[in-house]
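In: could you work out the structure for the sequence below:
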Amino acid sequence: MALKSFVLIITIFAVVTSISHASDPSPLQDFCVAINDPMAAVFVNGKFCKNPKIVTAEDFFRPGLNVAGDTSNPVGSAVTAVNVNNLAGLNTLGISFARIDYAPYGLNPPHTHPRASEILVVLEGTLYVGFVLSNPGPNMKNKLLTKILQPGDVFVFPIGLIHFQLNVGKTNAVAFAGLSSQNPGVITIANAVFGSDPPINDNLLAKAFQVDKKVVDYLQSQFWWDNSYRLV
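Out: Presented below is the predicted three-dimensional model:
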């Protein structure tokens, strides 16, 4: 009996520990400027790190977020991301940033960030934003939480949940977002489901969405726009 209790305690501890480490790990040093050349590296903390002796302020600097993104696309929005892939000094810091531009009635389509929560602040315009909670249980619908945001308003999207923003005004809108990962990732729902390569079996999707297979074939034939791009 004592052995079973001990095994149970160890199992619970392992699960709790794994959950508590489900986000970016805490850094073990001041910084670790990411570098692609391991021959020039000194420390390894998630990525090869640039020798601290040759680190400069430029490794922690990225201009360009004053420039509006190109919203002349089918969804009418553009996400300009700043993450570890274009700002090496973010490595191990557990944060990233983005500017989102919206044309009138432009949409940042339903999507998720698998590795980060997001905090959004509106700079210009009026946004209708929201997120959907995870599956609640049998015979229950996923709850939708929404809000109309004005300039200066802040809204938070929990990690992994499907969320969106829609410009409900007649003028351009601008928002900035902070994310709790150096590389939060993004899964745009429509793109992933109907625009995957190779395509998901249309019979499978027809059954999943309870629609005729012709509807799925039509959706899979469309061009699914990626409204995110990175600073260069």
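In: going by C-alpha atoms from here, please, whenever you check contacts or count neighbours.
Out: OK.
In: run a quick neighbour tally on residue 132.
Out: Residue 132: 18 surrounding residues under other C-alpha atoms under 10 Å.
In: wait, isn't it in contact with residue 145?
Out: Yes: if you go by C-alpha atoms under 8 Å, residue 132 and residue 145 touch, sitting 6.4 Å apart.
In: now the helices for this protein?
Out: 2-20, 189-194, 202-209, 213-220 (DSSP state H).
In: in the chain, which residue is most central in space?
Out: residue 113 (3.0 Å; C-alpha atoms, centre = their mean).
In: now do the contacts for the closest residue to it other than its chain neighbours.
Out: Distance criterion C-alpha to C-alpha, 6 or more residues apart in numbering; nearest residue to residue 113, sequence neighbours excluded, is residue 186 at 4.7 Å. Shown in contact with residue 186 (C-alpha atoms under 8 Å, 6 or more residues apart in numbering): 111-114.
In: also this sequence, please, to line up against the first:
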Amino acid sequence: MASSSSFLLVALIALASWQAMASDPSPLQDFCVADNSSHVLVNGFVCKDPKEVTAEDFFLAAKLDMPRDTKMSKVGSIVTLLNVMRIPGLNTLGISLARIDYAPLGENPPHTHPRASEILTMLEGTLYVGFVTSNPENKLIWKVLNKGDVYVFPQGLIHFQFNPNPYKPAVAIAGLSSQNPGAITIANAVFGSKPPISDDVLAKAFQVEKKTVDWLQAQFWADNHN
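Out: Predicted coordinates:
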């Protein structure tokens, strides 16, 4: 009995230690401004010498109050993402921001953020939004948002936003829990990969004829990120 208790104690300690190692480390300094000139590859970005840090490292004149032109977007939306590549001071802070402009009947198509959860705040207009849970349920959890409403998309889950109004645009601001959240647009990744995924693979996966897959792969899958 004593040996069983000892084993359980050791297992709990090991689990706690693993969880501690698996989580993001606590910052060891005030900030770690990304040094974009460094050629050292790490999981993130090398820190700039603190003596060379200026206010400009934490600033960007993004003009987020100005509407974006969605006319050239095939899907009718423009995502203006402010991540560590645009604001070096975001490095290691675990946050980023995006403005999303939607044309009438425009959408931010189904996509995932592999490294971030998202909280979306409606500024203007109306959006039909939702996300799909993982296998085997694949449950669609959706809502219609109006000005001032807030919605959360859990990390890694496929989600979307659609403006159902045929006459008025919509605008939203999104906060993301990573300095570099990433985005995988499902249609682009599946049918627009380079080199393309075998049509045999996709035909079986989607249970369609190969000529349908070939037609989809021949389309121009545009990126709506600015």
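In: can you add mean neighbour count and give the helices of structure 1 back as CSV?
Out: Formatted as CSV, those follow (neighbours: other C-alpha atoms under 10 Å):
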stretch, mean neighbour count
helix 2-20, 11
helix 189-194, 17
helix 202-209, 14
helix 213-220, 16
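In: stretch 154-161 of structure 1 maps to which residues in structure 2?
Out: Aligned by TM-score structural alignment, stretch 154-161 of structure 1 corresponds to residues 150-157 of structure 2.
In: over to the matching stretch now: how far is its first residue from its last?
Out: 17 Å (C-alpha to C-alpha, to the nearest Å).
In: buried residues, that stretch. List them.
Out: Buried positions in stretch 150-157 of structure 2, judged by neighbour count with 16 or more other C-alpha atoms under 10 Å: 151-157.
In: what does that stretch rub up against?
Out: 112-122, 130-134, 145, 159.
In: what's the answer for stretch 192-212 of structure 2, then?
Out: Here stretch 192-212 of structure 2 makes contact (C-alpha under 8 Å, 6+ apart) with 190-191, 213-214, 217, 219-221.
In: let me know the closest of those residues to residue 82 of structure 2.
Out: Ranked by distance to residue 82 of structure 2 (C-alpha to C-alpha), the contacts of stretch 192-212 of structure 2 are led by residue 221 at 22.7 Å.
In: alignment lookup: that closest one to structure 1.
Out: Using TM-score structural alignment, residue 221 of structure 2 sits opposite residue 224 in structure 1.
In: who's in contact with that match?
Out: So residue 224 of structure 1 contacts 190-191, 194-195 (C-alpha under 8 Å, 6+ apart).
In: starting at the chain centroid, how far to stretch 218-225 of structure 2?
Out: Mean-position distance between stretch 218-225 of structure 2 and its chain equals 17 Å (C-alpha atoms, centre = their mean, to the nearest Å).
In: between the two ends of it, how far is it?
Out: Terminal residues of stretch 218-225 of structure 2 lie 21 Å apart, using C-alpha to C-alpha.
In: what comes up buried for that stretch?
Out: Here stretch 218-225 of structure 2 shows 221, 224 as buried, counting by 16+ other C-alpha under 10 Å.
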